[in-house]
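Colleague: okay, here's the prediction I keep looking at, along with the sequence it came from:
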Amino acid sequence: MPVNVNGVMQLLCRVSEMRGMKAAFKQSGKGALMAGTGAFLGGLLGGPFGIAIGGAAGGLVGGWMTSGQFKPIPQIILGLTPAQQQKLYNHTYAIIRDLDWTDMVQLSALVMGSVCIQDKMLAVIATYLTKEFGAQIQYEK
């Protein structure tokens, strides 16, 4: 029996929150901008040798600025566009369609009572965010 996308998104949020699942997105643009800025400034101040030093320093600063920016998965899921949520729903529905349930309450009870189903749902989330957005996934629990 099909269930609405919002119901499945809420269930995914609940499961991912229980496990403390977070994701960080690669922000290579910021790092590249810092490396380029460092190289430019280094070149102005120190010539060719300054470009190398400035680029290395800018790269280190850029890497430091973009690392460790993990967001809770529920926040990410709820921020997806309707089309992105539909795609995540389709992947998740492949797991829940063969379960014996009639409504969202019963589906929630089945999922929350089975670590195996939860693990499959978490794998769907991780795979989706990694493939679609290049996210790095972290679990706290």
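Modeller: The structure has been received and is ready for your questions.

Colleague: hey, let's count contacts and neighbours off CA atoms from now on
Modeller: Fine.

Colleague: identify the single longest helix in this structure, thanks.
Modeller: For the chain, the helix that runs over the most residues, judged by DSSP state H, is helix 28-66.

Colleague: next, the one to line up against it:
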Amino acid sequence: MPIDVNDVMHLLCHISEERKMKAAVKHSGQGALVVGATAFVGGLMGGPPGIAIGGAVGGLFGAWMTAGQFKPVPQIILELPPAEQQKLYDDAFAIIRNLDWTDVAQLTALVMGNAAIQEKLAAGLITYLSRELRAEIRYGE
């Protein structure tokens, strides 16, 4: 039975909520921008030694700025652009396509009642978050 992308996203949100999953998406672009800007300013103010000092200070600031920004995985899933949600849908649908269900509520009940399928979906979600978003995953709290 075909299922809507949003329904699969909500199923994945439910699984990640049950497991209290949080993820920190590393914003390497922001960090690199900070490093480049401080190195540039350091170079303007202090020449070649200023570039080195500015780069080092910018690197520390950039790392601090992007570290530890953990958000609940359901929030991250729902904020994904449609193309990324489609990728995640394709991965999840490959796992649930052989299940027999009539509506989304029944599908959710089937998945939540089957630890093996839950584990496969959670593993697929973790793989997606790690590979595509370069996220670090935590459980609890």
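Modeller: Received, thanks. Values in this document were obtained by computation on a predicted structure and should not be read as measured data.

Colleague: TM-score of the superposed pair?
Modeller: Overlay of the two chains. TM-score (TM-score structural alignment, normalised by the length of structure 1): 0.85; 141 aligned residues with a CA RMSD of 2.0 Å.

Colleague: circling back to that earlier point, I'd like to know which elements the longest helix of structure 1 is packed against.
Modeller: If contacts are counted by 3 or more CA pairs under 8 Å, 6 or more residues apart in numbering; DSSP states H and E, helix 28-66 of structure 1 sits against no helix or strand.

Colleague: by how much does that helix deviate from structure 2 on average?
Modeller: By mean CA distance after the TM-score superposition for structure 1, the fitted helix 28-66 of structure 1 averages 1.7 Å away from its aligned residues in structure 2.

Colleague: and the next helix or strand past that helix?
Modeller: strand 71-72 (DSSP states H and E).

Colleague: and the next helix or strand past that following strand?
Modeller: Counting by DSSP H and E, what follows strand 71-72 of structure 1 is helix 73-78.

Colleague: list the buried ones in the helix or strand following that next one?
Modeller: Downstream of helix 73-78 of structure 1, the next assigned helix or strand under DSSP H and E is helix 82-96. The neighbour-count check on helix 82-96 of structure 1 (16 or more other CA atoms under 10 Å) flags Q85, Q86, L88, Y89, H91, T92, Y93, I96 as buried.

Colleague: same thing with stretch 66-77 of structure 2?
Modeller: So for stretch 66-77 of structure 2, counting by 16+ other CA under 10 Å, buried means T66, F70, P72, V73, P74, I76, I77.
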